[in-house]
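J.: Got a sequence here, can you model it:
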Amino acid sequence: MHEERYDDEPGSAGGTGLRAVAAFAAIGTMALLMLFVVTAASTRALPAVLPGWDVSVPGVSQALAELPEGYRVEAPAEDHRFNRPIRILVLGADRRPDESPLSARTDSILVLTLDPATHRGTVLSVPRDMWVQFGEGDYGRINASFRAGAEGGGTINAGAEQTIRDLRENFGIEADYFVWLDIRGAARVIEALGGVDVDIPAELTVAEWFYSDDDETSPRYVEFPEGKQHLTGYEAIAFSRYREDSDLYRVQRQQLVLRALLEDAVAFRGLIGAPVAAWAARSVVVTDIPAGRVPGIALLASRVAGELETFSLGDQVDGTPTVWPVTTADGASVLDWDAANVAVLVANAAATR
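T.: Below you'll find the predicted structure:
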């Protein structure tokens, strides 16, 4: 794995300059994407550049089809490595501004699976309080896994790799890449996309609540009633962090916001806002996804958004609880879990074809 860190660059451009840059970037992004498509369509590279997309270019596609046997470019089979499901661990880090990223609590842990062959996707969330074993015999909440790895290895990559190992060894969850996201900073990304539209079910509503963002910025009262709501970046993060009713409900709120963001990615305002959002994300996102794969994976994610299924290790299986609260010898409140139920949920989330 390698680390790609997006850091803010100083600048003094005003609003007009930013809009001009955004407009130019949008045009450039679309032009570059078209170049990717046309070039890749005439080679075997298309599935690698744009997984899950079958592009037909007039003239080029016909010429390829008429090539003699042995020279013809065939589409990869469903079981080809280009068509294997892509599994991305998403870690939402909750930290104070004066805290090091290496000491952050990853209170949001989920695995996004995207299938290029079937255009289906799943999100599997892991409740942060699930009690797991780290390495040779240490135990703790799963949200402490990242911190243990990051502080031991000295990098965000080391923390993500530790979490991937612990998810695999405790739950059988696999991941190919990771995305580490500063939750508070993510508000800027959502703002750049023009906010997010969510349809809040009755069980996830939030009555009037004083959200202080840990008394750092803009404390205010917020509420999230049932029905369709347009949330600002600040509101989306507040909604995602609320857990006074249940940490399991908080997981569902996060899934709701994630699904809405993916669906907005295919909307016109999402396309226009994407370059600005990418700029806003430079200081709050770390990933090991190779730069050459990012455009294709992003397009695939937007394509499967409408078919996205959500799962949680907090879900019941055939009416049987998967997790339940217990108190450790040190007095900590954590979640114990049923291994058989976890295996069923992990298998269901991985079954995209």
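J.: from here on, contacts and neighbour counts on C-alpha atoms
T.: Will do.
J.: Surely residue 151 is in contact with residue 159?
T.: Yes: using Cα atoms under 8 Å, residue 151 is in contact with residue 159, at 7.4 Å.
J.: sec struct for residue 106, please.
T.: Classification of residue 106 by DSSP: H, G, I helix; E, B strand; the rest coil places it in strand.
J.: from the middle of its chain, how far away would stretch 292-299 be?
T.: In terms of Cα atoms, centre = their mean, to the nearest Å, the centre of stretch 292-299 is set 13 Å apart from its chain centre.
J.: Would you do the same for the sequence below? I want to compare the two.
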Amino acid sequence: MGTLSAHPSFAHPGKTARNPARRRRPFRAVLLLLLALVLLIPASAGAYLFNLGRIFDSETTKIENAFPDEATRPQPSFPGGAAGGAPGAGPAAAGGSPSDSGRSLNILVMGSDSRGATTEEATSGAGSNQRADTLMLVHIPADRSKIYSISLMRDLWVGIPDHGHAKINAALAFGGVPLMVQTVESLFGQRIDHIAMIDFEGFVGLTDALGGVQVDVPAPFVSYHDQIAFPAGPNTLDGKHALEFVRERYAFADGDYQRVRNQQAFVKALLARNLSADTLLNPLKVHNVVSAMAPFISVDGGLDAATIAGLAVELKDVRPRDMVMFTLPTRGTGTSTDGQSIVLTDPVAIEALSAAMAADTLGDYVAANGLEGGN
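T.: Alright, predicted model coming up:
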């Protein structure tokens, strides 16, 4: 079994010094979802919730202007897949959605490549130098039996409202979080109920707080920049090496596609670690996990500890096997008219996926397309 340790003496032959600037471009967004999942734990861990909630609410950053103008948005889903309510009316007018209970939910999880910009710039709604390096649309059905996570390729060529066509990750740079939400809502015709962002330091801290995470590497590879070897089979990764694992793309023939698959594999492994008895029955470890993550998290105002606690109760029976992760089907890669390397959307797949989300039948879509184990 390959083991990558956080011990100071750990080294790899040929490994070069890390470039601090480059380390600002990791897989960040996925872990924002994972913070929520840290709290989505069985009722047996309920004694921890008060303290975890206090840490979450006091240490996370709240995105004050997370959503676009209500008149531009799809209506929220209701039981049975129906939508209702006039634009701007009722609780949704505040930016988010009506009560989350009893209906399907969509959570946009993102991570950004700061490129010298700050989270405050992205969350202000103004343009900045940030890019959404990783995007995941998380769909939780009304019956709370599963969690579906749909990865969106960062180079997906889409229409960005009032900015023409561009790579989807540019929306954050053009108009901050509200424009990114509007772009994803326009792509799928589905309302985003909550938003979460994470900084890479939280990703490293969470992994180390758990004492490392074991990931089954399907085929051996060596990371392009730091020449770190990842042997085939189970690898126990500390935070820094996990970060290298999920951000690597140059070592693979299909680049970002394999990187996304690695990200998904790591999320599943991390979720399993979070829900293990070793974690849940150790109050100090649970406290350390949340404490390590919270300072590096930004969420919309509605995604507070009370909301997460409610989801914890509703999702108390969900286990790692109930989390389905796949990548939005595409038509492969291409080149834009201005010479950029892009990922081409598959309108047929998007339409079918959107219809399944609206009808709260995403499980049927997944089964019909053989996506239970990813793609």
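J.: Fetch the TM-score of the aligned pair.
T.: Superposed pair, TM-score by TM-score structural alignment, normalised by the length of the first structure: 0.65. Supporting alignment: 257 aligned residues with a Cα RMSD of 2.9 Å.
J.: hang on, the earlier thing: what sits in contact with each of residue 151 and residue 159 of the first structure?
T.: The contact sets of residue 151 of the first structure and residue 159 overlap at residue 102 (Cα atoms under 8 Å, 6 or more residues apart in numbering).
J.: if you skip the residues just before and after it, what's nearest to residue 287 of the second structure?
T.: Among residues not flanking residue 287 of the second structure along the chain, residue 52 sits closest, at 6.7 Å (Cα to Cα, 6 or more residues apart in numbering).
J.: what's downstream of the host helix or strand of the one you found, the next helix or strand?
T.: Residue 52 of the second structure is part of helix 49-59, with elements assigned from DSSP states H and E. Using DSSP H and E, the helix or strand that follows helix 49-59 of the second structure in sequence is strand 61-63.
J.: Which residue numbers in the first structure does that following strand align to?
T.: Counting by TM-score structural alignment, strand 61-63 of the second structure falls onto no part of the first structure.
J.: before we move on, the earlier item: looking at residue 151 and residue 159 of the first structure, which is more packed in?
T.: It is residue 159, of residue 151 of the first structure and residue 159, that has more neighbours when counted by other Cα atoms under 10 Å, with 26 against 17.
J.: the helices in the second structure, which residues?
T.: Counting by DSSP state H, the second structure has helices at residues 30-39, 49-59, 119-123, 171-188, 200-209, 239-247, 256-274, 277-280, 283-293, 305-314, 347-359, 362-368.
J.: List the contacts of stretch 344-353 of the first structure.
T.: With Cα under 8 Å, 6+ apart as the criterion, stretch 344-353 of the first structure contacts 85, 113, 115, 118, 120-124, 171-173, 309-313, 315, 317.
J.: go on, stretch 251-264 of the first structure?
T.: For stretch 251-264 of the first structure, the external contacting residues (Cα under 8 Å, 6+ apart) are 108, 123, 125-127, 196-198, 200, 204, 236, 239-241, 270, 301-302, 305-306, 308, 310, 312.
J.: Following superposition onto the second structure, what is the mean distance for it?
T.: When the second structure is overlaid, stretch 251-264 of the first structure sits 1.3 Å from its aligned residues on average, using mean Cα distance after the TM-score superposition for the first structure.
J.: Report the distance from that stretch to the chain centre.
T.: The answer for stretch 251-264 of the first structure is 10 Å, by Cα atoms, centre = their mean.
J.: circling back to that earlier point, could you dump the helices of the second structure into TSV with distance to residue 232 of the second structure added?
T.: What follows is these, written out as TSV (distance: least, Cα to Cα, whole Å):
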stretch	distance to residue 232 of the second structure
helix 30-39	23
helix 49-59	36
helix 119-123	36
helix 171-188	36
helix 200-209	20
helix 239-247	13
helix 256-274	13
helix 277-280	26
helix 283-293	28
helix 305-314	35
helix 347-359	33
helix 362-368	28
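J.: Of those, which is nearest residue 110 of the second structure?
T.: Minimum separation from residue 110 of the second structure across the helices of the second structure (Cα to Cα) falls at helix 30-39, 6.7 Å.
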